[in-house]
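# need the 3D shape of this:
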Amino acid sequence: AGGNLIKSWFDEGLIPGGPNYNLMDSLFKDGLAAFIVNGIWATPSYRDTGIDYAILPFSEITFDDGTTPRPFVGVQGFMINSKSSSKLEATEFVVNYIGSFDGQYGMFLGERRGTARADVFSFIEADAGPELYDVLQFSKSASVGTPMPNVPEMASVWGAMADALGLVINGQDTVENAFNSAVEKIKTTIGN
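The predicted structure follows:
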């Protein structure tokens, strides 16, 4: 159903051919795209551009069968390189700063992403202005999401899906056949 809907948008000229992230982002910023599916990382640039936007969380979308979309949800983490000559300093930084109030609030200020610390969230809530709206709306989407698997096999998922969408959008295959073939490619790749 999603594939048919996306194809209809291309067929009706609602989405230009050859879409990619930069084109999508530019069209939205220039007022030439009615909506965009993106993440919280993009909202500071939209705000800076002066766009009066609203966020519709996936949690507020209901399909005809009563289900709700379940987006992949990712988290950011920090790793220490085992070959680093500064492992002790890196460990000190990660353990004693990244998880601290100052570290978490600093990351919020830098990228306007959510935080796992309740005290940082409360501080943001008291004084964040429009940034809090973004965090709350994206948190609602994350609440119905599925944790994105952190495995190399996910590359096969993205590749097969991109190939299937390309075939459908360019009229080289049916939605059903392209997506079924994508599933088989993914299963084969992961099975190997």
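# C-alpha from now on. contacts and neighbour counts both.
OK.
# which residues does residue 182 contact?
160-161, 163-164 (Cα atoms under 8 Å, 6 or more residues apart in numbering).
# ok, and the most crowded of these?
Neighbour counts for the contacts of residue 182 (other Cα atoms under 10 Å) peak at residue 164, which has 24 neighbours.
# please name the nearest non-neighbouring residue to it.
For residue 164, ignoring the flanking residues on the chain, the nearest one in space by Cα to Cα, 6 or more residues apart in numbering is residue 178 at 4.9 Å.
# hmm, back to that, from the contacts of residue 182, pick the one nearest residue 76.
residue 161 (23.8 Å; Cα to Cα).
# quick one: which helix or strand includes that closest one?
Following DSSP states H and E, one finds residue 161 within helix 154-169.
# which parts of the next helix or strand after that helix are buried?
Next helix or strand after helix 154-169 toward the C-terminus (DSSP H and E): helix 175-191. Using 16 or more other Cα atoms under 10 Å as the burial criterion, the residues of helix 175-191 that qualify are 175, 178-179, 181-183, 185-186.
# got a list of what residue 174 touches?
The contact partners of residue 174, taken as Cα under 8 Å, 6+ apart, are 167-168.
# and the angle for the helix holding residue 161 with helix 175-191?
Interaxial angle, helix 154-169 versus helix 175-191 (axes from the mean of the first three to the mean of the last three Cα atoms, to 10 degrees): 160 degrees.
# to check against the first, give me the structure of this:
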Amino acid sequence: MLVLAPIPSWDGSHTYQALTGTKGIAINGYSSNKDGAKAFLEFLATPEYANKWYDMTREISPNLSVNYAEGSVHKAIFDATNAGLPMPNIPQFGKVWGPMKTALGQIAQGQDVKGALEGAVDNIKMDIEEM
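Purely as a prediction, here's the structure:
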């Protein structure tokens, strides 16, 4: 039996806020049929289509009208995303992934959590300074 629960904050005083990202669709400024593209995007944003797309793909939708079963993985992901913070859209943020992957691997192998994370922070700062 799969049991899901929200990730608590470090001290339990507030909802954990993961970094999140979503897909987006836009109209190309060079489109020869902007009105048709706009109509299509408006159709995609309807509750009916959002629910149908979820039923077909099981992808989490940003549309608030999609109904996820309580206790499902999809509902947990949707709730976490709604509580989350947008992923920073800056080049420096790309320097976070490598050191964090290394730190998480070290932690998974039983190494000191604080030491691994402090090492990651040091590496991130150094990498950003070198940009």
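# now the TM-score, please.
Here the superposed chains carry a TM-score of 0.65, computed using TM-score structural alignment, normalised by the length of structure 2; 124 aligned residues with a Cα RMSD of 3.3 Å.
# about what we covered before: once aligned to structure 2, how far is the helix holding residue 161 of structure 1 on average?
Once fitted to structure 2, helix 154-169 of structure 1 is off its aligned match by 2.0 Å on average (mean Cα distance after the TM-score superposition for structure 1).
# contacts for that helix, please.
For helix 154-169 of structure 1, the external contacting residues (Cα under 8 Å, 6+ apart) are 3, 7, 10, 17, 173-175, 178-179, 181-183, 185-186, 189-190.
# distance between that helix and the chain's centre?
17 Å (Cα atoms, centre = their mean, to the nearest Å).
# same thing with stretch 88-103 of structure 1?
26 Å.
# do a quick rundown of the strands in structure 1.
For structure 1, applying DSSP state E gives strands covering 72-73, 146-147.
# nearest residue to the middle of structure 2?
residue 20 (2.7 Å; Cα atoms, centre = their mean).
# residue in structure 1 matching it?
Matched to structure 1 by TM-score structural alignment, residue 20 of structure 2 sits across from residue 73.
# what about the nearest residue to residue 121 of structure 1 once chain neighbours are set aside, neighbour count?
Once flanking residues are discounted, residue 121 of structure 1 sits nearest to residue 115: 6.5 Å by Cα to Cα, 6+ apart. Neighbourhood size, residue 115 of structure 1 [other Cα under 10 Å]: 18.
# ok, now how distant is the aligned residue in structure 2 for residue 115 of structure 1 from residue 107 of structure 2?
If you follow residue 115 of structure 1 across to structure 2 using TM-score structural alignment, you land on residue 62. Residue 62 of structure 2 is 33 Å from residue 107 of structure 2, where distance means Cα to Cα, to the nearest Å.
# how about residue 31 of structure 2?
For residue 31 of structure 2, the distance to residue 107 of structure 2 (Cα to Cα) stands at 49 Å.
# what about the two, which has more around it?
Legend: neighbour count by other Cα under 10 Å for residue 31 of structure 2 and residue 107, higher for residue 107 (16 against 10).
# now do the helices in structure 1.
Using DSSP state H, the helices of structure 1 run over 2-11, 21-29, 43-49, 87-93, 101-111, 118-127, 130-143, 154-169, 175-191.
# can you put these in a markdown table and add distance to residue 65 of structure 1?
Compiled in a markdown table, these are given as follows (distance: least, Cα to Cα, whole Å):
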| stretch | distance to residue 65 of structure 1 |
| --- | --- |
| helix 2-11 | 14 |
| helix 21-29 | 30 |
| helix 43-49 | 31 |
| helix 87-93 | 48 |
| helix 101-111 | 36 |
| helix 118-127 | 35 |
| helix 130-143 | 19 |
| helix 154-169 | 24 |
| helix 175-191 | 19 |
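# for residue 62 of structure 1, find the nearest of the ones you listed.
When the helices of structure 1 are compared by Cα to Cα, helix 130-143 sits nearest residue 62 of structure 1, at 12.5 Å.
# my guess is the residue nearest to the centre of structure 2 contacts residue 87, does it?
Yes - Residue 20 of structure 2 is within contact range of residue 87, at 5.3 Å (criterion: Cα atoms under 8 Å).
# so how far is residue 75 of structure 1 from the residue nearest to residue 164 of structure 1?
For residue 178 of structure 1, the distance to residue 75 of structure 1 - Cα to Cα - is 30 Å.
# for residue 115 of structure 1, same thing?
10 Å.
# need the residues touching each of those two.
With Cα under 8 Å, 6+ apart, residue 115 of structure 1 and residue 75 have no common neighbours.
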